[in-house]
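>>> Sharing a model that was predicted from the sequence below.
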Amino acid sequence: MDRRSNASGSMLVLAAGVLWGSVGPAQVLAAPAAGPVAVGGARILSGGLILALLALVANRRAFVTLGRRTWPPLLAASAATGTFQAAFFSAVDRTGAAVATAVVFGLAPVSTGLCERLVLGTRLSRRWWAGTAAAIGGVALLMLPGSTVGVDPVGILLSLAGGTCFGVYTVSAKVLTGRDAGMAAAVSVTLLAGGAALLPWTLAELPALAAPRSALLVGWLGIAATAAAYMFFVTGLGGVTAAAAGTLSLAEPLVASGLAIAVLGERLSLPVAAGSLLLLGGLFVVSVPARARPARYDGDHVTGAVKVETTTGERN
């Protein structure tokens, strides 16, 4: 991929991360009458419907083009989407927006790297393992008792589940981009299928979801933080690697933490702040490409590495 494609892809994924960063703080600020799983289900169902309509307006046969080769990654992405919504919104409800978002999307590059290794056979480097160890240490600090923001162990576990689902979704979406699938139609299928799995909770709380604060929250989440954000993300995946997309998703915990502190009045204790920095620092090590060694010319031929190797082992 050329530099221009890489730059535009990075900007799109970064834009998705910024929009996703508003999800947790918006949930806390709105204090919806509906439960977190119902809100998550309503979010992806509404976002999926919006994308499905846009796909049909652009191409009436948009869903017909999703051939048999697209179904395995579509099913994986759909399962990851539904599970992510339930896990993430429940984690925010239990342990706060700043910590839940930091753990979920701090883990994203790690889970994405592992999924790349399992699905695409990408070799994981020593730098990747070192960064992963630092990230795990950061999560351990986040789980220390006595935090002034009420870090909840179950909330942390739910956050870890959400971070794992993010990796599954990212790699599945990356596979889809290589199979000539109409991405608006494909993304709408993953959102609607994931929302269908949460439909019992969503239907049970329809009256609460219709309350003004809940309806406004679902409206924002469905339009901006789902339909727009997911399309930015999967479109950007066409220009960057899955591992790079996981790295750029770190914009989300930074945005969410900033909003949680500035708007919601949350305060991070010293262990939680240190854990967040260690986690993000480890993921920075995981995600930044190693520099290429300069080539040397000995009079007959060029020696030395001239390609850049990423921390997941992929060569560009």
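Looks like it arrived, so ask away.

>>> contacts, neighbours, all on C-alpha from now
Will do.

>>> Excluding residues flanking it in the chain, which one is nearest A181?
L66 (5.9 Å; CA to CA, 6 or more residues apart in numbering).

>>> does the one you found count as helix, strand or coil?
Three-state assignment for L66 (DSSP: H, G, I helix; E, B strand; the rest coil): coil.

>>> what about it, how many neighbours?
Burial of L66 is recorded as 20 neighbouring residues (other CA atoms under 10 Å).

>>> May I have the residues that are in contact with it?
Going by CA atoms under 8 Å, 6 or more residues apart in numbering, L66 touches A181, G182, A185, A186.

>>> Packing partners of the helix or strand hosting the third one?
It stands for A185. Using DSSP states H and E, A185 sits within helix 183-197. The helices and strands touching helix 183-197, judged by 3 or more CA pairs under 8 Å, 6 or more residues apart in numbering; DSSP states H and E, are helix 36-58, helix 71-95, helix 229-236.

>>> Out of these, flag the one nearest R213.
Closest approach to R213 among the helices and strands packed on helix 183-197 (CA to CA): helix 36-58, 11.3 Å.

>>> Just give me how far that closest one sits from the chain centre.
Remark: helix 36-58 is offset 17 Å from the chain centroid, using CA atoms, centre = their mean, to the nearest Å.

>>> got it, and stretch 10-23?
Worked out by CA atoms, centre = their mean, stretch 10-23 lies 9 Å from the chain centre.

>>> In that stretch, which residues are buried?
Using 16 or more other CA atoms under 10 Å as the test for burial, stretch 10-23 gives 10-23.

>>> And here is the other one:
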Amino acid sequence: MRVQSSATAASPIAVTAPGERRLLGVGQAALGVVAFSLTFPATAWGLEGFGPWSLVAVRSVLAALVAGGCLLALRVPLPERRHLPGLAVVGAGVVLGFPLLSTLALETSTTAHAAVVVGLLPLTTALCSALRMGTRPSRRFWLAALTGAAAVLAFTVGQSGGALTAADAYLFGALVVCAAGYTEGGRLARVIPGWRVIGWALVLCLPLTGPMAALALSHEPVHLTGHAVAGLLWVAVGSQFLGLVVWYRGMAAVGIPRASQLQLAQPLLTLVWSALLLGEHLTAAAPLTAVAVLVCIAVTQRS
């Protein structure tokens, strides 16, 4: 009879692995937030040369081609039938719904005003997670999340002069569908690698986005400029694919509620990019809000 060594139980790797995994997950989710923070400015650039329907459809097609190429090159098997409903929710939320509704909103809204959506997204995602997966974050978590969301809302609404526009209907619709897509994608990423989740969601939407792109391009004028091409490429590859790959991996590692609170920093990053890339004006309230948001993020991460 052989007696197994107890070295494995005492291994420092076994002890530190969960902590290292959480740290890596937070880092991946943070990279996703940085990628997403450029989405609205890049969309504004894209709208300089493309119509809203063309921009959304072409970005989805390009992202699907990149994702499909990766899936094919690595010979990834088809998703199991039981995962198809979840992938459909991801596709409807983050491949079609959020890009289309936010792009339509940006036709008449500034990126600062549109950042209100992102300010509310962490809280909405946590609520969706609680309803869909039965998670029960602590009261301190919810208090910090609500405080951070309130700070972001106050800042972004102040930036837009406190006025509500017709684009708000698009923005709040985008908020709901994106939160649902994030929640379902985070759930699937626990059993499927995150890049496969968004990859298959993009490919499964291709029968819709392909004809949509052809139809939109035939009806909307296209004026190719440096800004338009750069904006299109970023929202297609950076936001629609690579950003969601690391984002879903991060959510799978640290949990949907905790990862979603990192997005409290996204509106502030978006406003910085808007000032640098679009020339939009920022007030002195930005650094104060940034400090408040970072404190809230720290509290949610420790809750």
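That came through fine. Just so you know, these numbers come straight off a predicted model, no measurement behind them.

>>> Let me see the TM-score of these two.
Overlay of the two chains. TM-score (TM-score structural alignment, normalised by the length of the second structure): 0.78; 281 aligned residues with a CA RMSD of 3.2 Å.

>>> hmm, back to that, so how far is the helix holding A185 of the first structure from its chain's centroid?
Distance, centroid of helix 183-197 of the first structure to centroid of chain: 16 Å (CA atoms, centre = their mean).

>>> Contacts for the helix or strand following that helix, please.
Later in the chain than helix 183-197 of the first structure, the nearest helix or strand by DSSP H and E is helix 199-204. Residues outside helix 199-204 of the first structure that contact it (CA under 8 Å, 6+ apart): V37, A38, V39, G41, A42.

>>> can you give me the strands in the second structure?
Along the second structure, no stretch is classed among the strands by DSSP state E.

>>> Just want the most central residue of it.
Residue closest to the mean C-alpha point of the second structure, counted by CA atoms, centre = their mean, is F36 at 5.5 Å.

>>> before we move on, the earlier item: in a markdown table: the contacts of helix 199-204 of the first structure, plus neighbour count.
Shown next, in a markdown table, are those (neighbours: other CA atoms under 10 Å):
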| residue | neighbour count |
| --- | --- |
| V37 | 25 |
| A38 | 24 |
| V39 | 30 |
| G41 | 30 |
| A42 | 31 |
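
>>> And the residues you listed, which is closest to A135 of the first structure?
V37 (27.4 Å).

>>> Spit out the contact partners of that closest one.
By CA under 8 Å, 6+ apart, the residues touching V37 of the first structure are Q85, A86, A87, F89, S90, L198, W201, T202.

>>> let's see 10 Å
43, 82-90, 93, 198-202, 205 (CA atoms under 10 Å, 6 or more residues apart in numbering).

>>> so what corresponds to it in the second structure?
In the second structure, the residue paired with V37 of the first structure is W53, using TM-score structural alignment.

>>> And V240 of the first structure? What does it align with in the second structure?
In the second structure, V240 of the first structure lines up with V254, judged by TM-score structural alignment.

>>> Could you tell me how far that match is located from V203 of the second structure?
Remark: distance between V254 of the second structure and V203 of the second structure (CA to CA, to the nearest Å) = 27 Å.

>>> Same check on G25 of the second structure?
Separation of G25 of the second structure from V203 of the second structure (CA to CA) stands at 25 Å.

>>> if we can go back for a sec, out of the contacts of V37 of the first structure, which are buried?
43, 82-90, 93, 198-199, 201-202, 205.

>>> For S125 of the first structure, state which of those is nearest.
Distances from S125 of the first structure to those, taken by CA to CA, are shortest for F84, at 27.7 Å.

>>> what does that closest one align to in the second structure?
Counting by TM-score structural alignment, the partner of F84 of the first structure is F98.

>>> any idea how far its match is from A88 of the second structure?
Relative to A88 of the second structure, F98 of the second structure is positioned 14 Å away (CA to CA).

>>> And A275 of the second structure, by the same measure?
36 Å.

>>> These two: which has the busier surroundings?
For A275 of the second structure versus A88, neighbours defined as other CA under 10 Å are more numerous around A88 (19 against 16).

>>> is it true that the more buried one touches L204?
Yes: under the criterion of CA atoms under 10 Å, A88 of the second structure is in contact with L204, at a separation of 7.8 Å.

>>> ok, H223 of the second structure to L271 of the second structure distance?
Separation of H223 of the second structure from L271 of the second structure (CA to CA): 26 Å.

>>> Spell out which residues sit in contact with S109 of the second structure, please.
Counting by CA under 10 Å, 6+ apart, the residues that S109 of the second structure touches are A44, S102, T103, S160, L164, T165, A166, A167, D168, L171.

>>> mind running it again at 7 Å?
A167 (CA atoms under 7 Å, 6 or more residues apart in numbering).

>>> What's the match for it in the first structure?
Per TM-score structural alignment, S109 of the second structure is aligned with T95.

>>> Distance check, its match against V218 of the first structure.
21 Å.

>>> returning to what we had before: got a winner among the contacts of L66 of the first structure for most neighbours?
In terms of neighbours by other CA under 10 Å, these top out with A186 at 28 neighbours.

>>> Tell me which residue of the second structure lines up with that residue.
Match for A186 of the first structure (TM-score structural alignment): V197.

>>> What is the neighbour count of the residue nearest to T170 of the first structure when sequence neighbours are not counted?
The shortest distance from T170 of the first structure to any non-neighbouring residue, by CA to CA, 6+ apart, is to A242 (6.2 Å). Using other CA under 10 Å, A242 of the first structure is surrounded by 25 other residues.
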